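need coordinates for the following:
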Amino acid sequence: MTDYGHDLRFGSFITPANAAPQQVVDLTRTAEAAGLDLATFQDHPYQSRYLDTWTLLSYAAARTERITLSGNVINLPLRPPAVLARAAASLDLLSGGRFELGLGAGGFWDAIEAMGGRRLSPGEAVDALEEAIAVIRGIWDAGNREPLRIEGRYYRVDGAKRGPAPAHPIGIHLGAYKPRMLRLIGRKADGWLPSLAYLPSVQALADGNAVIDEAAVAAGRDPRAIRRQLNVGGQFRSGTGGEQLLSGPPQEWSEQLAGLALEFGVGDFIFASDDPEAIATFGQEVAPAVRELVAAERAR
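So this is what the prediction gives:
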């Protein structure tokens, strides 16, 4: 049982479909009205059926007031990290500190290459991501007057001016499943963002946490400084879902999510749905109940 003691956050994972662009923004506003903390969007720049995620994030930030926005996750191979760092800091400044940076190493290499990106092996993609994190943090370090120089194999900056600094310390959260990426999270990142549907079992959360924690300790970091996020999906039903996760009434969802928080350390639950009623139920019924259950157990 691993509870990192994080304040719980709840979010939405909205499909950025360009067939009904205003509907995507309306769902973001629905998530905010339902009291959710996060609105996130997948980023596949090679997918012609999707809005460009960065443009959507910027537009959604202007149409909302409180909710934090993030890519889930931003496609690094098609977004140069120095430019991405300035874009992230700019959006954070414009939104009043409401941006978080979810990053992915890339995976659909045929599509990435078709868009002009460079094909990398899985190991190379992890190395490139680690270099990119150094570039991004270096750009954000606006108080450092020394020009940024990083001689990476994949990303090189030679005398770049730093800044702007974001409005708040932007968290870098990595979508990851395999040990090498998990170790990178332990060393360098602020959060782990897998999808429950892509994990072989719930036990994989504990296994991943162990790899991250070991790497964090070896790097001199406190594992509790790393948030554990989780994309979840399911359906609200009147009858119990039995042993199936997230397939019953809101109270059953709340009990199951509270268990994931207390047993596996999940601090952020991000609900994948484009149904406004389901998003409202998640924010107005499930999230408060999970917080109550976890607070009561922690108080013991």
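
please count neighbours and contacts with C-alpha atoms only from this point.
Noted.

spatially central residue in the chain, please.
The C-alpha lying nearest the average C-alpha coordinate of the chain belongs to G102 (Cα atoms, centre = their mean; 4.2 Å).

so what's that one up against?
By Cα atoms under 8 Å, 6 or more residues apart in numbering, the contact set of G102 is 70-74, 171-175, 193.

from these, pick the one nearest E151.
If you rank the contacts of G102 by distance to E151 using Cα to Cα, I172 comes first, at 21.4 Å.

list the contacts of that closest one.
Taking Cα under 8 Å, 6+ apart as the contact definition, I172 lies against 100-103, 189-191.

closest to I139 among those?
Proximity of those to I139 was ranked by Cα to Cα; the top entry is L101 with 14.1 Å.

here is the second sequence; please produce its structure so I can put it next to the first one:
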Amino acid sequence: MIPSHRRRPLRFGMSLAPDVSAPLIRTAQDADRFGLDLLGVRDEPYRRGTADTPTLMAAVLAVTSRIRVLPAVACLPLRPPATLAKAVATMARLSGGRVELGLGAGRSWEHIEAYGAGRLGAAAARRALEEAVHVIRLYWSDQGGLRFQGDHYRFMAGQSGPAPEHQIGIWLGVTGPQGIDLAGRAADGWIAPSSLVPPKRLADGQRRLDDAAAAAGRDPAEIRRVYVLEGSIDEGGARGFLHGPSQQWVYELTELAVGHGVDTFLFGGDPERLAEFALEIVPAVREQVARERAAVQGDAEASPSPQAGQSSP
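The predicted structure is shown next:
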């Protein structure tokens, strides 16, 4: 029997770098038109020449009809959680619920400091991330008399709002063991970039995520597993993991889905290859994964069960 979190319907999307010199809106519309499920917009507000991610998300939602949009991931040190919660809830209401929230503890601290936020050590950044999840969920609760007092964030409001009309997932972009533990305890999803979490680390991360969820009394199957594909589609030949022809991508994504339990893929390669990814690779992966899941399920159902009174070996 395949574990339930490895049978989830697959989602595919794109990881978009918000370079203002690029045709951002056209690329987002292409992703929507090609049938992709998600558009993750990277959030590095301190980089010169980048668009503001929440503003870009709102613009994309206004000119698309079906694709879901998220920051992948929001730079928490420069995005106060209550303000971020309001922005995301507003976008969700205006788009019919087509928003998720990817949240990160922060990277490139030198640049973050230059933009006015204080530098945090790893443990403090994780604690701030955990507090932010609590603040955002509290804001979205639409309750009265809201209060939160943490080490990094304080929040008091007589009334929150607007509360989202549809559930918004909070997916944490974390790579270290303790960050993954946090995702298992508190998040709706885990976002892992392939450059920092290659397949040899992915299996350990998945086990850690499952163990942390179970220890917190949660069903691991409720947590979405998002993998950012930082590679290149290159018909010139295989050059390593996620660097090669489309057939190699089909094989590797199928293995990630069936063998590692990844259920969501964000293409982070050249936007010029987006059509090839969406219209050729994605359908082939869906077909192959369905075939392999059915074969595994069939083998499990065909296996004889121990007779009554007998123990399994």
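
of the contacts of G102 of the first structure, closest to D7 of the first structure?
Set against D7 of the first structure, the nearest of those by Cα to Cα is G171 (14.9 Å).

residue in the second structure matching that closest one?
With the correspondence set by TM-score structural alignment, G171 of the first structure lines up against G169 in the second structure.

enumerate every residue touching that match.
Each residue near G169 of the second structure by Cα under 8 Å, 6+ apart is listed here: 100-101, 187-189.

mind doing that once more with 7 Å?
Contacts for G169 of the second structure were tallied using Cα atoms under 7 Å, 6 or more residues apart in numbering; they are 100-101, 188.

and those residues, which is closest to A284 of the second structure?
The shortest gap between A284 of the second structure and any of the contacts of G169 of the second structure belongs to E100, at 26.1 Å (Cα to Cα).

what about the closest one, how many residues nearby?
Taking other Cα atoms under 10 Å as the criterion, the count of residues near E100 of the second structure is 24.

so the counterpart of it in the first structure is in which element?
Using TM-score structural alignment as the criterion, E100 of the second structure maps onto E100 of the first structure. Assigned by DSSP states H and E, E100 of the first structure belongs to strand 99-104.

same check on V197 of the second structure?
Using DSSP H and E, V197 of the second structure falls within no helix or strand.

returning to what we had before: identify the farthest-apart pair in the contacts of I172 of the first structure.
In terms of Cα to Cα, these reach their longest pairwise distance at E100 and A189, which sit 12.1 Å apart.

mind checking how far S246 of the second structure is from P177 of the second structure?
32 Å (Cα to Cα, to the nearest Å).

who's more crowded, these two?
Between S246 of the second structure and P177, counted using other Cα under 10 Å, the more crowded position is S246 (22 against 13).

what sits against the more buried one?
Residues touching S246 of the second structure, when contacts are defined by Cα under 7 Å, 6+ apart, comprise 233, 281.

which residue lines up with it in the first structure?
Using TM-score structural alignment as the criterion, the counterpart of S246 of the second structure in the first structure is P250.

now the closest residue in space to A111 of the first structure that isn't next to it in sequence, what's its secondary structure?
By the measure of Cα to Cα, 6 or more residues apart in numbering, the closest residue to A111 of the first structure outside its immediate chain neighbours is Y46, 6.0 Å from it. The assignment at Y46 of the first structure comes out as coil when based on DSSP: H, G, I helix; E, B strand; the rest coil.

what residue of the second structure matches up with Y46 of the first structure?
Here Y46 of the first structure is matched to Y46 in the second structure, going by TM-score structural alignment.

neighbours of that match, how many?
The local packing of Y46 of the second structure (other Cα under 10 Å) involves 17 other residues.

residues in contact with it?
Contact analysis of Y46 of the second structure by Cα under 7 Å, 6+ apart lists 111-112, 115.

likewise for E100 of the second structure?
Contacts for E100 of the second structure (Cα under 7 Å, 6+ apart) come out as 69-70, 168-170.

regarding the second structure, what is its longest helix?
Across the second structure, the helix with the greatest residue count (assigned by DSSP state H) is helix 282-302.

format the contacts of E100 of the second structure as TSV; extra columns: distance to S21 of the second structure and secondary structure.
Formatted as TSV, the contacts of E100 of the second structure follow (distance: Cα to Cα, whole Å; DSSP: H, G, I helix; E, B strand; the rest coil):
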residue	distance to S21 of the second structure	secondary structure
V69	20	strand
L70	21	strand
I168	30	coil
G169	30	coil
I170	30	strand
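
which one of these sits closest to F277 of the second structure?
The shortest gap between F277 of the second structure and any of the contacts of E100 of the second structure belongs to V69, at 18.2 Å (Cα to Cα).

circling back: could you measure from the match of E100 of the second structure over to A88 of the first structure?
Counting by Cα to Cα, the gap from E100 of the first structure to A88 of the first structure is 8 Å.

could you do L199 of the first structure as well?
As judged by Cα to Cα, L199 of the first structure and A88 of the first structure stand 29 Å apart.

one more: A62 of the first structure?
Shown here: A62 of the first structure relative to A88 of the first structure, a distance of 15 Å by Cα to Cα.

okay, those two: which has more neighbours?
When A62 of the first structure and A88 are compared for neighbours, A88 comes out ahead with 24 against 12, by other Cα under 10 Å.

wait, is that one part of a helix?
Yes - counting by three-state DSSP, one finds A88 of the first structure located in a helix.

one step back: give me the mean deviation of the strand holding E100 of the first structure from the second structure.
Here strand 99-104 of the first structure, set against the second structure after superposition, deviates by a mean of 0.5 Å using mean Cα distance after the TM-score superposition for the first structure.

off-centre distance for that strand?
Here strand 99-104 of the first structure shows a centroid-to-chain-centroid distance of 6 Å under the convention Cα atoms, centre = their mean, to the nearest Å.

now the helix or strand just after that strand: which residue numbers in the second structure?
With elements assigned by DSSP H and E, the helix or strand that comes after strand 99-104 of the first structure is helix 109-114. Against the second structure, the aligned range for helix 109-114 of the first structure is residues 109-114 (TM-score structural alignment).

average offset between that stretch and the first structure?
Looks like 1.3 Å for stretch 109-114 of the second structure (mean Cα distance after the TM-score superposition for the first structure).

in that stretch, what's buried?
By neighbour count with 16 or more other Cα atoms under 10 Å, stretch 109-114 of the second structure contains the buried residues I112.

which stretches of the stretch 51-200 of the second structure form helices?
Listed in chain order, the helices found in the stretch 51-200 of the second structure under DSSP state H, counting those that start in this stretch are 53-63, 81-95, 109-114, 122-140, 177-186, 199-215.
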